[in-house]
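1. here is a sequence with its predicted model. Questions after.
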Amino acid sequence: MNPGPASHAAAPDDGDARRLGGNRAKWWFMFDVIVAGCGPTGAMLAAELRLHDVRVLVVEKEPEPTSSFVRVVSLHIRSIELMAMRGLLDRLLERGRQRPVGGIFAAIPKPAPQGLDSAYDYLLGIPQPVIDQVLGAHAVDLGAQVRRGSAVVGFEQDDEGVTVELADGDQVRARYLVGCDGARSTVRKLLGVGFPGEPSRNDTLMGEMAAGAPPEEIAAKVAEIQQSARSFSFGPFGEGIYRVVVPAAGVSEDRAEPPTLEDFAQGLRAIAGTDFGVHSPRWLSRFGDATRLVERYRVGRVLLAGDAAHIHPPAGGQGLNLGVQDAVNLGWKLAGQVRGWAPEALLDSYHDERHPVAADVLDNTRAQVALSSAEPGARAVRGLLSELMDIDAVNRHLIEKITALGVRYDLGAGPDLLGRRLRDIDLGRGTLYDRLRRGRGLVLDRTGELAVGGWSDRVDLIADPAAALDAPAILLRPDGYVAWVGEHQRDLDEQLTRWFGEPATPSPGSPSH
């Protein structure tokens, strides 16, 4: 169902939707999309929508942004590429730390394979609040409205839109609602969509704190323990602070309840025989190994993204990356639906493409957790896999899986490029990713004979016969994935229609649509 283009005229200017028209009620929409949650996924989605002039309200239950003392996360290669595509990478590089991509699958210490297919073949370690700040500011700079201290507590959807009830009693109305509100998503629960998988069976504590024991004593003890306990770490984090990861004594009944310093001390004494004199915690958290994936990413006018759609152990550090990549896949498709040009099946392709990707992430985290067990069988399999990873193709396959370089969407039969992301390449002026900053489609043509005609309001054309491209021409979607490879205008027009709807005017030299 395509609701047609959004009406911007005569809408109320106070941020609320109004019902007008007596018995034949009609909704005037102040917002096209309401996004629940202003974490990385929600902020990135809001920014992607604003690139297409979609009116966005982001509601966030937390009254203030996250504290500065929060865990460092890693942006993986594909996420770094997306940041480069949207002109955000320099801001993140200033406040992050680059490191090699080796050793990220089940923490098996192997170097990164040579010649990864990316201009950004590194991990970027960065405090999550920095990512939150940069992506949140990006969304606001593009015109998204953010309402903090405002939790979603209910909603009703109909054929025209979604009415959202907030905790303070206000109601807002939009054409679509997207739940980016985390692992305990209210939107997902109210939607009633199935969330099958496995509950948490083991909790792990993670935090940053000071320690009173001498550093050399800590290092020796930690090295001894890590020979068998892969789920334990106690590493220096600068300025006398240690990053601590230790198994918890049990599974928490209240997932929202943070652990205490004494919980860490007890866990350390159980595994190391000493608590290393830990004190002065900067932050403390817990995570479980629950693994779940929603049955549907879309139910009518309500969609899910990020941790609201999938949860899994943090093995390989994939969670935040998976959510940001969800947002970039969804943003242009939902924008096309709102603006009225999207083909009938485009929005449903969000589920079709991202659900299998998340399922693969869940499976590889299950495998990594199993490989971290101290049981003899798991240790034997880990040793065998470590040997296999000395084979470059095996190591490369696992690295590409974790960093999302290996994602290929099923877009039908065709060349190997089809359905894959394309690395950044130099063009006559700037780079390929520089030309994707507006979130539009892009035809990169080496033949000099193609045109985008009536799609020029949605798709750009670069004619560059010298482009380092193993194809005559390609069509790139706004998320950077190759939607077509070829050289004939008729074939290009067919794919432009498939992904970007009907042209505004007939394409030169092509049949009338």
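-> Sure, I can see it.

2. hey, let's count contacts and neighbours off CA atoms from now on
-> Will do.

3. could you pull out the strands in the stretch 351-500 of the chain for me?
-> Taking DSSP state E, counting those that start in this stretch as the test, the strands found in the stretch 351-500 of the chain are 441-445, 459-463, 473-476, 482-486.

4. mind giving me the packing neighbours of the second one?
-> For strand 459-463, the helices and strands in contact under the criterion 3 or more C-alpha pairs under 8 Å, 6 or more residues apart in numbering; DSSP states H and E are strand 441-445.

5. so which of the strands of the stretch 351-500 of the chain gets nearest residue 389?
-> Residue 389 sits nearest to strand 482-486 of all these, at 29.5 Å, using C-alpha to C-alpha.

6. from the chain's centroid, how far away is that closest one?
-> When distances are taken as C-alpha atoms, centre = their mean, to the nearest Å, strand 482-486 is centred 24 Å away from the chain's centroid.

7. hold the first one in mind and look at this next one:
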Amino acid sequence: MTAPTQSPDVLVVGAGPTGLTAALAAAQLGLRVRIIDQRLERARYSKALVTHARTMEIFESLGIADDVLAAASQLEALNLRGSFGVHGRIVLDKLDWGDTAYPHWLIIPQYEVENLLEKALTRQQVAVEWGTELTGLQRSASSVTAAVSTQDQPQTITASWIVGADGGHSTVRANIESKFKRAESQAPFILADAYTTAHLPDREAQVSLAPEGFLLLIPLPTHGLWRIVAHLPYQSEDWAEPITPELLDGLIASRARIHFGAHEIAWTSRFSPSYGIASPLRSGRAFLAGDAAHVHSPVGGQGMNFGVHDAHNLIWKLALANKLQPKQAARLLDSYEAERRPVIERMVARVQRITTLVTDSRRAGRRVLGTAAPTLLPHTGARQILGQTMAGLNIAYQHGPLVLGRDKLSGKRAASNISKHQSPGTWYWHTDNHGIQLIRPDGVVAVSGATRREVDTRIRRNSLLKAILDVVEPTR
């Protein structure tokens, strides 16, 4: 346990899904960790709803996958409605899911995920320090010193590393002077969680691509409670009309031809998507992850999931860095940005394209989309995007010093049935019909070859991997 007065190995700023994942992974690897959040308590509302397959594989490695499954509901289908009464249907379990043990979209509010992560963190004897605000940061070659304030009582925390998981307006990002230029979409949306009197399938989402605007209805795990997401193409961003049952019913009836019967509205919000990626993601001993590193539209449910992926890529590297000589440790830590940035850039660009498509400012453009998409989407390459791409299963790290070769395995995630046997922080040798692979602690294939001799030859030519294998012993 790291007491609030102790100097940790890792100071995590922000107790959302990204920060909690980082703290839990660090604690499981034996690092001393503290996690602070300026909020007084956890929020009871949630913009994020979808937990994807790759995230579930990460949660499995953290020991909470079963708990998440028990609290979530599985989305089974997307029902598409477009212009002129055109319909389409995508059955999610028939998508190409590959080898994952979690071939589905799970619907679970973000605060429930946070609650399960925090419970697991508590079992590691680490408590979130709520009401603790980062007010300043000083860095040296060997440590970081954070100035924090708890109930107006200032203190300092000196740590080996700091992870900024403190959201889109990150204080850590500002303190390390990482550049962050937002591109505003000027596409106003409303969100609402409301109960319905309509008899809608509990595990099927309703998607409307109507000329009146994009509409998404997602069933929440609580029976009868639905998330409503609506683009308002005719409103300005400062539109402030109350979000009432009458407003929701009118939008849903005009776009989806559903008599929703909205009542007991639990939560509402307005937003206009913006897009941005921090540069750099690492400055010395400070790292950015989650919304502190990248912001984008919530279309596709990528935000929370990618934040978890950031933490999963980073923390084992921090645990390993202290075992290496400074030059190789620096190369190891540089690999966080080298690997994550290309993946993040592709995701943000893809989400931006899709969001731009469904929020076309021209009514004629929305009409064309609503005519074509419901018919084409169930039968085209979009099925791949909805499956492995959105699920994060085909992410590949082919940049940086920790992946050797450009073959069909190196840099990709190992199959679920392989990586599930890895203990936290371990490297792993795996042999199958493809040959032999060296698998990293995050379940990514570092190098593969037909024979052990071929793989060893490649490793000898890479000073970083060679140095790592001098201090760790891969299991089999």
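-> Sure, I can see it. Bear in mind the structure is a predicted one, so any value in this text is a computation, not a measurement.

8. related to what we said a few turns ago, can you redo the strands of the stretch 351-500 of structure 1 as JSON lines with distance to residue 207 of structure 1?
-> Shown next, in JSON lines, are the strands of the stretch 351-500 of structure 1 (distance: least, C-alpha to C-alpha, whole Å):
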{"stretch": "strand 441-445", "distance to residue 207 of structure 1": "42"}
{"stretch": "strand 459-463", "distance to residue 207 of structure 1": "46"}
{"stretch": "strand 473-476", "distance to residue 207 of structure 1": "42"}
{"stretch": "strand 482-486", "distance to residue 207 of structure 1": "41"}
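
9. need these in JSON lines (columns: mean neighbour count and distance to residue 379 of structure 1).
-> Putting these into JSON lines (neighbours: other C-alpha atoms under 10 Å; distance: least, C-alpha to C-alpha, whole Å) gives the following:
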{"stretch": "strand 441-445", "mean neighbour count": "25", "distance to residue 379 of structure 1": "47"}
{"stretch": "strand 459-463", "mean neighbour count": "19", "distance to residue 379 of structure 1": "52"}
{"stretch": "strand 473-476", "mean neighbour count": "25", "distance to residue 379 of structure 1": "44"}
{"stretch": "strand 482-486", "mean neighbour count": "22", "distance to residue 379 of structure 1": "40"}
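
10. out of those strands, which comes closest to residue 115 of structure 1?
-> strand 482-486 (20.9 Å).

11. what packs against the closest one?
-> Using 3+ C-alpha pairs under 8 Å, 6+ apart, strand 482-486 of structure 1 sits against strand 473-476, helix 489-500.

12. and the helices in the stretch 151-300 of structure 1, which stretches?
-> 186-191, 215-225, 261-272 (DSSP state H, counting those that start in this stretch).

13. may I see the buried residues of the last one?
-> Using 16 or more other C-alpha atoms under 10 Å as the test for burial, helix 261-272 of structure 1 gives 261, 263-268, 272.

14. list the helices and strands that helix packs on?
-> By 3+ C-alpha pairs under 8 Å, 6+ apart, helix 261-272 of structure 1 packs against helix 215-225, strand 241-247, strand 278-288.

15. please identify the most buried of those.
-> strand 241-247 (a mean of 21; mean count of other C-alpha atoms under 10 Å).

16. average gap between that one and structure 2?
-> Superposing on structure 2 and averaging over aligned pairs (mean C-alpha distance after the TM-score superposition for structure 1), strand 241-247 of structure 1 comes out at 3.2 Å.
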